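1. Coordinates for the following, if possible.
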Amino acid sequence: MKPLTLLRFDALASYARAPRARLVGDEVAWYEHNNERVLGMIVRDKADGDFGGLVFGRDLRGRFRWISSTSQFYESPHHCRVALRREMERQAHLPDEEYFQADEKGKPVDFFTPVVKHGALNPAFVSLAEAIGYSPARGIIEPMMRWYEDADGNFVEQFQTTGFDARIWELYLFAAFTELGYEINRIHAVPDFCCASPYGEVNVEAVTANPTRDKRGNVVPEPLQETDEQKLAYVRDYMPIKFAGPLTTKLKKRYWDKKHVAERPLLFAIQDFSSPASMTRTSSALQRYLYGYDYEWSHDADGKLVTAPQRVEWHVWDTKKVESGFFRLPDSEQVSAVLFSNSGTISKFVRMGALAGFGSDLVQILRIGNWMNPDPNATEPLRLRQNVRDNRYREHWAEGISIYHNPKALKPLDPRLFPGVAHHWLQKDGRLTSRIPPHFPLASVTQLLVPERSEARAR
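-> Next up is the predicted model:
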């Protein structure tokens, strides 16, 4: 029996947890035996303070689930650990069939075996499936996919072809919501996530801003951003229009008319895949479109940052013109909030996979970007360069999520349902109030460094 880090255990089996279990016991330690054939956990009962052991094995669909426990609870973690080791050794010698639960439905979901001809595969999927640099991401996605329920029936095909970015976004949300303690129900095709915890329930529909294409289906390059004026126009008008399309399309679907949605807060979770790395520079554009306000800033005589809100009515770009203020549109009061993260990309899976011990150790991973400056009067972010392989590096799935609350929501979202993420509220005077956790990433890029000989061997 060998100890596991919590991150490694979570990567393999976090989806097996019942959220209510957190109310009765605290997890103390995690273990594996026989090359992760079985996993173990020690928990401390909150009521009595004694310790018990749980054992997990793979069911018919390859998912780690509870298969046995220690015969009793113990006053010390040491005695519990001895008993847990014996039980894990006993279970590890049993045949696979002993771990099956008799309630498995369907076959294991296999994301990486091609379901279409190689020529039709998305190049990004091919890189994920074959390149050594993406092996950490591949390693952490494989156990996750065994728990993912494909309510639409086309997830794998789209993941491998035209919908790669959108499906990666959904997988990211699945991981983040699980980390936040939610049990995810995907028996309904819409919305994408029906999330329940002991503290409340929410519904979430995933949406992406995608590249503009011409009549032949070719991607139209985004506008130039060489001058300050071009960059400002891109954020003030071009990107708000890009966000408006998918968000208003989702609004027209009237999810709140469905019985399983009607009584719960509804969130739209949007990610920007409109161009390479675009999500690293467009969060301010989303905020501008959602609330319909722009802000001028200055420092007063004491050096304090002062912002002046200015209402925006329209966004105009070439022949396109859209009304600003998504939360001012008819029916938008049915949407409790909009969730955004610039981290919900394949790079996130690479970093989290490496932290959990998946993939090749030859892959060096650097994260470079801007983080929130803790100085309340700062106008520039902190710029950091971090080595993900450094033992001091820390990251979690929900890091980087921002939630923009709807000031007119009929079912306001309780921020306590999403701890550890950034929350933003519009005040009556047009000013924005934010609650942002420490070390919050604003935008980052991830560099993968792989020795050329290793990549050649992999090919």
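
2. can we go C-alpha only for contacts and neighbour counts from here?
-> Fine.

3. Run a quick neighbour tally on the nearest residue to Asn373 once chain neighbours are set aside.
-> Leaving aside its chain neighbours, Asn373 sits nearest to Pro381 (4.9 Å; criterion: C-alpha to C-alpha, 6 or more residues apart in numbering). Counted with other C-alpha atoms under 10 Å, the neighbours of Pro381 add up to 16.

4. what's the answer for the one 10 residues further on, then?
-> The criterion is other C-alpha under 10 Å. On that basis, Asn391 has 8 neighbouring residues.

5. Also Ser332?
-> Residues near Ser332, counting by other C-alpha under 10 Å: 20.

6. likewise Cys195?
-> Residue neighbour count, defined by other C-alpha under 10 Å, stands at 20 for Cys195.

7. Could you list which residues are in contact with it?
-> Residues in contact with Cys195 (C-alpha atoms under 8 Å, 6 or more residues apart in numbering) are Phe177, Tyr182, Glu183, Ile184, Asn185, Glu201, Val202, Asn203, Val204.

8. For the fifth one, list the residues it contacts.
-> Contacts were defined as C-alpha under 8 Å, 6+ apart; by that measure Asn185 touches Phe193, Cys194, Cys195, Ala196.

9. shouldn't Gly181 be in contact with Tyr199?
-> No - between Gly181 and Tyr199 there is no contact under C-alpha atoms under 8 Å: 9.5 Å.

10. one more to line up against the first:
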Amino acid sequence: MADQALQEHNELMERDIFAPKIPEEKMHSSFQQIRSDKEHTAARRLMNEVFGYFHDTDKNFIREFQSNGFSPRVFELALFAYLHEQGITPDRDHPAPDFVTHEENPVAIEVTTTNPPQGIKEENDPACIPILPEDMPEANRAFVFQLGKALRRKLEHRDASDRAYWEKPHVQGTPFVIAVGAFHDQHAQLHKMHLVAEYLYGHRDILGHDESGNITVTRETIKTHLWRDKEIPSGLFKRPEAANLSGVLFSNAHTVAMFNRIGTEFGYGPHDVALCRLGSAYDPAPNASEAQKFGYVVGDRAPEERENFSEGLVLFINPWAATKLSPQALPGIPYFEMGDEGQVISMLPAGFLPFDSKTIAFEGEHAHDLARYFQLAYLGLIPDSEH
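-> Predicted coordinates:
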């Protein structure tokens, strides 16, 4: 019995992505922070639960998750959870691309992330991180540059046999998609999907209103994107190097915070930890041209309104790709495609559609009261005299 118990314990530890597998000095700072923090209890339990049915093809997931591959592995695990929610079992028999599905509308997905510039140290203390960047336009320019860098890195990649992802035998003829998550700085999750669309399609829509109050749209062509002394061409989808890129799957939400929120709604978190989620979302009101604020305390919403792993994903379809992608290959999420007259059309599902968000944790006996107060203050529902 003792031997069996020891074997079961060892097997459990092998599947525990938070059990140290590398020396502490080599651990990623974010991994070190969340592996023992009380406020991340729900995230740890849910991430381990998802990893329990995740096939680790190259046997490197845990080591990379604990070290310099932390952000890409978090994003990869969250994408796997999304596919699982949709009833899709991806082929994980090959190390690359990360996911290949064989449904009625197949797709091959390679996962990547925007990463901090070399030499820039991440700041992990929430008390030191302002809610918004000091210069949002500059932050948006940096985001587009990091997005382009991450996508080009995957398009240029070749394996030991000098094959691109779409040239591998098990991928040929299957639409190829790069999934990119925003992780390049502490405000990465604030950048909205329209910036991705502008870079991929090479034009932006400027919204206005006519004399009757109806929305008007003026299209502006974009040739290049500038950031500091760097310049990259716009319209990646139109460029020759993207001929085999069928689409881009983007997220600014699939982070540890998402695992923490969903895990908390499952009841995996301590009773004295409360999470308050704040952000902006799509406004379905007629002629609305601005996002609307939202704020809620995780666990307060009705069961049918609770978050899932499809939330925050957006699919951009390349109309010029050699292999066409059906939006049904990645169901349940918004997608962008090109209309007959060259306009970019967004197809948005009904219901709550967040554009960006931040999650703030409160701990202690009155954590939930503080979180609800913070929520109301953010939404402007508390008079200034009571702040």
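
11. And the TM-score between them?
-> Overlay of the two chains. TM-score (TM-score structural alignment, normalised by the length of the second structure): 0.82; 343 aligned residues with a C-alpha RMSD of 2.5 Å.

12. So which residues of the stretch 101-250 of the first structure form helices?
-> 123-130, 135-145, 155-160, 164-179, 228-233, 239-251 (DSSP state H, counting those that start in this stretch).

13. Now do the last one: which range of the second structure does it align onto?
-> Counting by TM-score structural alignment, helix 239-251 of the first structure pairs with residues 143-155 of the second structure.

14. what about that stretch, how far off from the first structure?
-> Compared with the first structure after fitting, stretch 143-155 of the second structure deviates on average by 1.2 Å (mean C-alpha distance after the TM-score superposition for the first structure).

15. Which of the residues in that stretch are classified as buried?
-> Under the neighbour-count criterion of 16 or more other C-alpha atoms under 10 Å, stretch 143-155 of the second structure has Phe143, Val144, Phe145, Gln146, Leu147, Gly148, Lys149, Ala150, Leu151, Leu155 buried.

16. Endpoint to endpoint, stretch 107-121 of the second structure covers what distance?
-> By C-alpha to C-alpha, to the nearest Å, the extent of stretch 107-121 of the second structure from end to end equals 35 Å.

17. residue in the first structure matching Gly267 of the second structure?
-> That one, Gly267 of the second structure, aligns with Gly357 by TM-score structural alignment.

18. helix, strand or coil for Asn377 of the first structure?
-> coil (DSSP: H, G, I helix; E, B strand; the rest coil).

19. Need the counterpart of it in the second structure.
-> For Asn377 of the first structure, the residue aligned by TM-score structural alignment is Asn287.

20. any idea how far Gly208 of the second structure is from that match?
-> Distance of Asn287 of the second structure to Gly208 of the second structure, computed by C-alpha to C-alpha: 10 Å.

21. Then Pro284 of the second structure?
-> When Pro284 of the second structure is compared with Gly208 of the second structure (using C-alpha to C-alpha), they lie 17 Å apart.

22. swap in Gly279 of the second structure?
-> Gly279 of the second structure is 23 Å from Gly208 of the second structure, by C-alpha to C-alpha.

23. give the contact list for the residue lying closest to Val74 of the second structure once chain neighbours are set aside.
-> Spatial nearest neighbour of Val74 of the second structure, chain neighbours left out: Thr255 (6.4 Å); criterion: C-alpha to C-alpha, 6+ apart. By C-alpha under 8 Å, 6+ apart, the contact list for Thr255 of the second structure reads Ser71, Val74, Phe75, Ala78.
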